[in-house]
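**Student:** No sequence on hand, only this structure:
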């Protein structure tokens, strides 16, 4: 969202140990915008309806991680936060037991 080059980001992170699991938590654009409208203070990334770009770049990042054989657990957090937390914890425990 800050016009940082993909190659730069990949090089910057090239020496970092690959994670066993990456968790991507997202919600639909309209859900994000509704939640943001209920807040009193917004960050520069939250102002000006950046949700579309955020979701676009998140999807692009997920694709890049998967190309590098990094497992990405994608959680749609439109509703049911409790169930989503349980799914994340279950996946982490399962992944840990496999190692």
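**Tutor:** Nice, thanks for sending it over. Note that this is a predicted model, so its numbers are computed, not measured.

**Student:** From now on I want contacts and neighbour counts done on CA atoms only, so please keep to that.
**Tutor:** Fine.

**Student:** Helices along this structure, start to end?
**Tutor:** Secondary structure of the chain, counting by DSSP state H: helices at 6-12, 29-37, 51-67, 81-98.

**Student:** another one to put next to it:
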């Protein structure tokens, strides 16, 4: 029984250390993106691409509504989180 408990603790420790992230670094990156987005002419490529994609979002939704109709399809992103995920996948 003690071997099982030690094994579980060991694997949990490995999982926590493997998937940990630096919250400070993430907040700094987020603030960098927000500051760059607020500039007159953004410099970061991800922000420039995001602004272009946001400009085309209304056109995309109009054509999607005309071609598919008002029935929502689950394979398309309709939430902000889904749209941002699709946007960032272009850089992966």
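**Tutor:** That came through, no problem. Because the structure is a prediction, the values reported are computed rather than measured.

**Student:** Overlay them and tell me the TM-score.
**Tutor:** Comparison of the two superposed chains (TM-score structural alignment, normalised by the length of the second structure) gives a TM-score of 0.25, and 39 aligned residues with a C-alpha RMSD of 4.2 Å.

**Student:** returning to what we had before: could you dump the helices of the first structure into CSV and include distance to residue 73 of the first structure and mean neighbour count?
**Tutor:** Shown next, in CSV, are the helices of the first structure (distance: least, C-alpha to C-alpha, whole Å; neighbours: other C-alpha atoms under 10 Å):
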stretch, distance to residue 73 of the first structure, mean neighbour count
helix 6-12, 20, 10
helix 29-37, 19, 14
helix 51-67, 9, 14
helix 81-98, 8, 12
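
**Student:** Redo those helices as a markdown table? Include distance to residue 74 of the first structure.
**Tutor:** Putting those into a markdown table (distance: least, C-alpha to C-alpha, whole Å) gives the following:
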| stretch | distance to residue 74 of the first structure |
| --- | --- |
| helix 6-12 | 21 |
| helix 29-37 | 16 |
| helix 51-67 | 9 |
| helix 81-98 | 9 |
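
**Student:** dump the residue contacts of residue 55 of the first structure.
**Tutor:** With contact taken as C-alpha atoms under 8 Å, 6 or more residues apart in numbering, residue 55 of the first structure is in contact with 26, 29.

**Student:** how close does it sit to residue 62 of the first structure?
**Tutor:** Using C-alpha to C-alpha, to the nearest Å, residue 55 of the first structure is found at 10 Å from residue 62 of the first structure.

**Student:** And residue 93 of the first structure, by the same measure?
**Tutor:** Summarising the geometry, the distance separating residue 93 of the first structure from residue 62 of the first structure, computed by C-alpha to C-alpha, is 21 Å.

**Student:** how about the helices of the first structure, which one is nearest residue 75 of the first structure?
**Tutor:** Between residue 75 of the first structure and these, the shortest separation by C-alpha to C-alpha is 6.8 Å, and it involves helix 81-98.
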